[in-house]
Structure formats: structure tokens, C-alpha cells
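S.K.: Sharing a sequence plus its predicted fold:
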Amino acid sequence: MSDSVPEPAPGAQHVPVLLDRVLELLAPALSGGPAVLVDCTLGLGGHSAALLAAHPELTLVGLDRDPQALELAGRRLAPYAERTHLVHARYDELTEVLEELDIPKVQGVLLDLGVSSLQLDAVDRGFAYSRDAALDMRMDPTTGQTAADVVNTYPPGELIRVLRDYGEERFAKRIVSAVLRRRERAPLRTSEELVELLYEAVPAASRRTGGHPAKRTFQALRIEVNGELESLEGVLPAAIDAVAVGGRLVVLAYHSLEDRLVKQAFAEQSRSRTPPGLPVELPGHGPRWRMLTRGAEGAGAEETAENPRAASVRMRAGERIAEAA
């Protein structure tokens, strides 16, 4: 591996969120013989390293759209290199990746959504509103529009939509009005400039009770820049189709927009397709999946205290119990 990729900032390699519970949920599908797991959001490789260590016959397919994450995860997973395939790809390219690797079915899929520790801790990536950097926010910094492109070029209506739909920002109109006034003078280029604008645009009463005024806007811009919800809508059916009977899918979401899509996907697969009123289940019409979690599970107080990024996690998991009709 090249030495040109810097190590993550101190603290970036914290224990992955809900690690023990993820291992517990996936173990029945990965134990007892050869198995394939797809980690669709490889990040720094924390979940994957633990799974490879726990299951000596496991083959890992690790996806990430961030080349730096792949480089660092490759170093971490070097002891397991003969059992890993690390691929630079968005997770909604899962089907194409498995076809390329000639893997028809897998025993496990893990999706740990949202921004990674590496991206949050890298000052120059622009994800964190607490640090000044260029307004970038691309998970793959080699392609696509930046957050600066969004705030400086989107029409007012589109900007309002982004803030409302992806940030659930109730002051979207006020913020966009302030952005337009600023754009007339000079474009917004850095996270510090945007944070200053948000402090002025968001009412003082809301700043006192609603958390940091930049939190929702930064989330909205990140989701828009990276097409996160569109990618999630693409990967969920692909992941469901890829899992063999007895295999499991575990998804960690960090805000309600993601979790709603995950909940809907699992609900669709877990329902009976037998017409209401019939006394017996019609062959091939029963549920294809069963849920392994009751609703969405969160992190405990101890984990949240050690790792504040676990505070908002919502985890859902399911097991395929029947092939699709």
C-alpha cells in the first residue's frame, strides 16, 4: 500500500458502533462453514476486522466510495488479505460488484450508514461544522459536486427543499434568504463562513434549545452532495435479493430519514402475501424475512458515553426465511 494516505486523526479508530450486537446478530449466518459477508460501508474496517477474526472461513467483500477509507481499511485488514475483496464502489452498486466477483448469494450484509469516523475526523473534508475547512462533504472526493456547489448554485426553491427534506430544518426559508443575500456579495467557500451565516439566520431562542444551528443544514447538504437516500433506496432491494436463505441483513441508521426507508423495506419482506381472510397460508405467499430486532435498537448509556457518535443509532436486522416467489 502507498504511504501517501495519512492516518486518521486521533480517536478516529474508536470501537465501531454496536460492535458486540452486530457480531451476535450475524454469527448464526456466518458460523459452521464457508460464508460470504458484504460490508457495504467498510469505513475504517472495524466491524469487518472483528467479523473476520471471529469466523475463520469467512470471505469479506468490502465496499466504500471513499478511496482513503479503502486504503486505511486495507492496512487494518492486511492479516486477512487472502479472504478479502475490497472494492471502490458505492453501496448501491452491490449487485454489479457481486456479479463481477461471481458470487451469486451471500450469507450476510452489513450497512453502517451515514458519515464515517474517518470523514468526520479529517479536517479538510468539510463534514464537521466545528472545524473550518472547504465546503466539500463528498464521501468520494474524486467525483461529483461539492457542498459549495450546492449552496452557491442551487435555485432558492431547490435549496429550501434540500434543507427541509434532508435536514428537517424548520427555518429553511430564513436560511436560504440569508444564503441568497450572501451569494450576491461573494460565494460561500468554507464551513466557518456557513456556520457564521447560520448563527445569524437561526433565531436565538432556537439556538438555545434546538442544538447547534448548523447541525441540520450540514446533514442536509451532506445527504444531497452524496445522494445518500437515493443510494440507500437502491441498495436495500439489492441487499435483500443477495442474501441466501438463512442469511442475515443488519442495518445501522443514524437519522429518521434513513431508518424509515430501512423499516419499510423490512416490513415489505416480512408480511404475508396470502389474501386476507383465507384460513391457511398459500404456498409461496408467506413472509420471506423475519425480524431479529423488535423495532429499532439503540446503543446503551455506557457505549454512548464512550462513543457519542452512537447516540443516534437505530439498528434493524432480519433473516431470510424463504426464497422470493
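M.R.: That came through, no problem. Residues are numbered from 1 along each chain as shown.
S.K.: rest of the way, CA atoms for contacts and neighbours
M.R.: Will do.
S.K.: Who are the contact partners of the residue positioned nearest the centre of the chain?
M.R.: By Cα atoms, centre = their mean, the chain has its centre lying nearest to Leu113, at 1.4 Å. With contact taken as Cα atoms under 8 Å, 6 or more residues apart in numbering, Leu113 is in contact with 41, 251-254.
S.K.: and which of the residues you listed is nearest Lys215?
M.R.: Of all these, Lys215 sits closest to Tyr254, with 13.2 Å by Cα to Cα.
S.K.: Out of the contacts of Leu113, list just those in strands.
M.R.: 251-253 (DSSP state E).
S.K.: between those, which is nearest Leu221?
M.R.: For the ones in strands among the contacts of Leu113, the nearest to Leu221 is Ala253 (17.4 Å; Cα to Cα).
S.K.: my read: that closest one touches Met315, true?
M.R.: Yes. The criterion here is Cα atoms under 8 Å, and Ala253 meets it with Met315 at 6.2 Å.
S.K.: Compare these two (neighbour count), which wins?
M.R.: More crowded of Ala253 and Met315, by other Cα atoms under 10 Å: Met315, with 26 against 23.
S.K.: helices or strands up against whichever strand or helix holds the more buried one?
M.R.: Assessed by DSSP states H and E, Met315 sits inside strand 314-320. For strand 314-320, the helices and strands in contact under the criterion 3 or more Cα pairs under 8 Å, 6 or more residues apart in numbering; DSSP states H and E are strand 243-253, helix 256-270, strand 289-291.
S.K.: so how far is Val17 from Glu96?
M.R.: In this view, Glu96 and Val17 are 28 Å apart by Cα to Cα, to the nearest Å.
S.K.: more crowded one of these two?
M.R.: When Glu96 and Val17 are compared on other Cα under 10 Å, the one with more neighbours turns out to be Val17, at 23 against 12.
S.K.: before we move on, what SS does that one have?
M.R.: Classification of Val17 by DSSP: H, G, I helix; E, B strand; the rest coil places it in coil.
S.K.: same deal with the one 4 residues further on?
M.R.: Classification of Arg21 by three-state DSSP places it in helix.
S.K.: how deep is it tucked in, by neighbour count?
M.R.: 13.
S.K.: what about it, distance to Gly300?
M.R.: Arg21 is 11 Å from Gly300, by Cα to Cα.
S.K.: how about stretch 311-320: buried residues?
M.R.: 311, 313-320 (16 or more other Cα atoms under 10 Å).
S.K.: for the residues you listed, which one is nearest Gln68?
M.R.: Nearest member of these to Gln68, counting by Cα to Cα, is Val313, at 24.1 Å.
S.K.: My read is that the closest one contacts Val251, right?
M.R.: No. Shown here, Val313 and Val251 do not form a contact pair, counting by Cα under 8 Å, at 9.8 Å.
S.K.: can you map out the helices along the stretch 1-150 of the chain?
M.R.: 19-30, 46-54, 67-76, 94-100, 117-121, 147-153 (DSSP state H, counting those that start in this stretch).
S.K.: Put this next to the previous one:
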Amino acid sequence: MPPSRPSDTGPDAAERHIPVLLAEVLAHLSPKDGEVHVDGTFGAGGYSRAILDAADCRVIAIDRDPTAVAASAPLVLAYPGRLAVTQDRFGNLDQVAAMLGAPQVDGVVLDIGVSSMQLDEGERGFSFRRDGPLDMRMSGEGPSAADYVARLPEAELANLIYRFGEERQSRGIARAIVRAREEAPIVRTLQLADIIAKVVRSKPHEPHPATRSFQALRIAVNDELGELARALAAAERVLKPGGRLVVVTFHSLEDRIVKNFLNARAKPAAGSRHLPAVESLPPSFRLVARGAVEPTEAESRANPRARSAKLRAASRTEVPAHDASDLDALLPPLPDFDARHRPH
């Protein structure tokens, strides 16, 4: 989970927000006059603004957070006829682009994970440093983090924290949560962070003890990994031959999905231990970045959020998009949040 930074809320949020790996994103996206690009994770609009400034092109931006979409109005006005911002999931980016008159596009950029603005607003329930309701829903729909904490059995809660947070002390954390919720409902962020801090000890210079657990809950609540896989498949469908896909991730779970998807699509004949080989189809992508591109030391110092970032990029070939059903093999299973887990 990226660390929080000074508040990015307010009318000039886009001015203060620092897009991660911006120069590298633009270099690999390479926007040109007359093109159409999709910014699947609009946030404060940093990538969209840079793309629009780089060429006389059009940007279709998507964000599932209604707050981010509402805050985009000044930027839309600043680029009349060139920027459209839609509230939707980026897993539907091909449908959104088609709806806005672009059934095929020249570029897709994705900046995966929670935004600085969401972290900085305690009332959104993402932050373990600012008190607020234990929510974490990007779109305000579906079960909240408090629902997961209240209803998941101990073993399922431990598995969730381990799989999505890569937290080695997941069993102890789940045990402590179950004990605490028997005494009182866990409904506030700092309440949960304090419970976790009594199990996970850390030194002052180390990440907050609740970092990985909060990451796990956020990923589960928003189905972030499933959404990423759907977005990669949507990008494969919507990109023109020669179109560019650029993805920035912030932790190993996301990066692994992007890496395995692109490797499998770039070398299907060789197969993958993560995705099965598709012998009848040649590559649908060509890798244009050798491995992952990481921020320079200077950027990491200037923008702490960049420290864990990795960029991967590929260009679309003329081969039709592959069947996306194989992407399920990339994803760790979500807990079955069925009726027995829902609040009564």
C-alpha cells in the first residue's frame, strides 16, 4: 500500500498530485496528434493532463470513484472536446471507449492501486493513520471492510490477509480481530489499526504494522486483482495494431499478474506455468520494455509513493485478442462473501 502524502484534495488537487514514473509512461505511451488514449485510472488526472499536453490527441478517462469524477470538471473544461471522464470500472474500458465513439484506441495506461487522495481522506476508510469509518469501497457499493472484518470466520480472514497482504502474521492478526469483535464491533480505521499493532511489532523506520492487512482488505473489498485482469483483457480487445499498453503497479501481487499476462501473450507458443499455451494463436502483444521499469533514486526521494512502483509496457500486434477465460489462473481466490457472511 503506497504511503500517504500531504492532502491532495481541493480544487487544485491535480496540480499538487505527483504522477509516478510520468516521463517513462509518456515515453512508452508515445502519444501523437489525432490519437485516442484511455487513462483507465484517472485519479487526480496527472497522466491524462500529461498525455493531452504531449500531443493534440483525445483522452478517455475512467475512475470508479465518484469523487474523482466530480473533481475532474475543471480539467475537462481546460481541454474542450479532448477529455471525457466517466465513472466506471477500468475492467470495462473497452466498452466505455466504444460508447464514447472509439471502438479501437491507440494507447491504454493503468496506474493500479489506491490513490493518494483516497488515502488522505480519513472518511473514505482507507487510511490506518487517519481515523474514519472502516469502509475502503472505491465506488461506495457492496460489502465494506467493516463487513469483512465482522463476518468472515477466523480462518478465512487469516487467508485473506495472507493472500492479499502477504502478511506472515495473518493468523495472529485474525485471531486478535475475532477476539476484539466479540467485545465490540470494529467499525473505525484506527480501531482496527490498533488491534493489528498489538500483534505486529515494527520499528519507527519500518512500514506501519497495519500496512499489509489494510492492503489485503482493500484489495478484497474492491476485487482489485480481478479488476486488473479484466482490464488487461479489455486493453487487448480495444487496442489497435501497434497500440501501446502501459501499466504501473505498486506491489508484487499486481506486478505478477501484469508480468505473467504480458509474457503469456507475447510468447504463447512457449506457454507459461501461470497461463496455458494457446498453440493456435501467435503473440497478441510485443514487449517493448525489458523487464520492469523502476523509478530513479531521485524520483523515489522526491515522491515516496514511487518507491515500490514498477512499469511494464507492450505494443499490440495484428493478432485477434485471445480468449480471456485463461486469466482466472492468474488470480488468488477471493473469500466467498455469500449470504452467511453478510450483515443481518
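M.R.: It's in. Only a predicted model underlies this, so the values are computations on that prediction, with no experimental measurement involved.
S.K.: Export the ones in strands among the contacts of Leu113 of the first structure to TSV and append columns for distance to Ala35 of the first structure.
M.R.: What follows is those, written out as TSV (distance: Cα to Cα, whole Å):
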residue	distance to Ala35 of the first structure
Val251	19
Leu252	21
Ala253	25
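S.K.: any idea which of those residues is closest to Ser270 of the first structure?
M.R.: Among these, and counting by Cα to Cα, the member closest to Ser270 of the first structure is Val251, at 15.6 Å.
S.K.: Determine which residue in the second structure is aligned with the closest one, please.
M.R.: Matched across to the second structure, Val251 of the first structure falls on Val247, judged by TM-score structural alignment.
S.K.: So what's the residue count around that match?
M.R.: Quick note: Val247 of the second structure (other Cα under 10 Å) scores 22 neighbours.
S.K.: And it, how close does it get to Val59 of the second structure?
M.R.: For Val247 of the second structure, the distance to Val59 of the second structure - Cα to Cα - is 16 Å.
S.K.: Same question for Ala145 of the second structure.
M.R.: Distance, Ala145 of the second structure to Val59 of the second structure, by Cα to Cα: 33 Å.
S.K.: Specify, as a residue range, where stretch 159-179 of the first structure falls in the second structure.
M.R.: Under TM-score structural alignment, the match for stretch 159-179 of the first structure is residues 157-177.
S.K.: ok, back up a step: chain center to the strand holding Met315 of the first structure: distance?
M.R.: On the basis of Cα atoms, centre = their mean, to the nearest Å, strand 314-320 of the first structure sits 15 Å off its chain's mean C-alpha point.
S.K.: residues in contact with it?
M.R.: In contact with strand 314-320 of the first structure (Cα under 8 Å, 6+ apart) are residues 25, 243-255, 259, 262-263, 266, 288-293, 295-298.
S.K.: Buried among those? Make that a ChimeraX selection.
M.R.: Applying 16+ other Cα under 10 Å to those, the buried members can be selected in ChimeraX as follows:
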select :25,243,244,245,246,247,248,249,250,251,252,253,254,255,259,262,263,266,288,289,290,291,296,298
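S.K.: Now do the contacts for the equivalent of Ala309 of the second structure over in the first structure.
M.R.: Aligned counterpart of Ala309 of the second structure in the first structure: Val313 (TM-score structural alignment). Val313 of the first structure makes contacts with 17, 252-255, 297-299, as judged by Cα under 8 Å, 6+ apart.
S.K.: Chain neighbours aside, what residue packs nearest to Val313 of the first structure?
M.R.: Sequence neighbours aside, Tyr254 is the residue nearest to Val313 of the first structure in space, at 4.6 Å (criterion: Cα to Cα, 6 or more residues apart in numbering).
S.K.: How about the contacts made by that neighbour?
M.R.: 113-114, 312-314.
S.K.: can you check Arg273 of the first structure too?
M.R.: Listed by Cα under 8 Å, 6+ apart, the contact set of Arg273 of the first structure reads 285-287.
S.K.: Which of the three states applies to the aligned partner of it in the second structure?
M.R.: Matched by TM-score structural alignment, Arg273 of the first structure corresponds to Ala269 in the second structure. Per three-state DSSP, the secondary structure class of Ala269 of the second structure is helix.
S.K.: Let me know the distance separating Ala269 of the second structure from Arg286 of the second structure.
M.R.: Counting by Cα to Cα, the gap from Ala269 of the second structure to Arg286 of the second structure is 13 Å.
S.K.: thought His251 of the second structure was touching Ser308?
M.R.: Yes. Applying Cα under 8 Å, one finds His251 of the second structure in contact with Ser308, separated by 6.6 Å.
S.K.: Can you verify my assumption that Asp94 of the second structure contacts Pro103?
M.R.: Yes. Between Asp94 of the second structure and Pro103 a contact is recorded at 7.1 Å, counting by Cα under 8 Å.
S.K.: shared neighbours of those two, anything?
M.R.: Joint contacts of Asp94 of the second structure and Pro103 (Cα under 8 Å, 6+ apart) are Val238.
S.K.: for the stretch 51-200 of the second structure, what spans make up the strands?
M.R.: Using DSSP state E, counting those that start in this stretch, the strands of the stretch 51-200 of the second structure run over residues 58-63, 83-87, 105-111.
S.K.: Can you lay out these as a markdown table showing mean neighbour count and distance to Leu52 of the second structure?
M.R.: What follows is the strands of the stretch 51-200 of the second structure, written out as a markdown table (neighbours: other Cα atoms under 10 Å; distance: least, Cα to Cα, whole Å):
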| stretch | mean neighbour count | distance to Leu52 of the second structure |
| --- | --- | --- |
| strand 58-63 | 26 | 7 |
| strand 83-87 | 22 | 8 |
| strand 105-111 | 26 | 13 |
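S.K.: so can I have CSV of those strands showing distance to Arg181 of the second structure?
M.R.: Formatted as CSV, those follow (distance: least, Cα to Cα, whole Å):
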stretch, distance to Arg181 of the second structure
strand 58-63, 33
strand 83-87, 35
strand 105-111, 35
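S.K.: Please identify which of these is closest to Arg16 of the second structure.
M.R.: Nearest to Arg16 of the second structure, of the strands of the stretch 51-200 of the second structure and by Cα to Cα, is strand 105-111 at 17.1 Å.
S.K.: Output the contacting helices and strands for the closest one.
M.R.: Using 3+ Cα pairs under 8 Å, 6+ apart: strand 105-111 of the second structure touches helix 22-29, strand 36-39, strand 239-249.
S.K.: Adding distance to Gln87 of the second structure, write the ones you listed out as JSON lines.
M.R.: Formatted as JSON lines, these follow (distance: least, Cα to Cα, whole Å):
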{"stretch": "helix 22-29", "distance to Gln87 of the second structure": "23"}
{"stretch": "strand 36-39", "distance to Gln87 of the second structure": "12"}
{"stretch": "strand 239-249", "distance to Gln87 of the second structure": "20"}
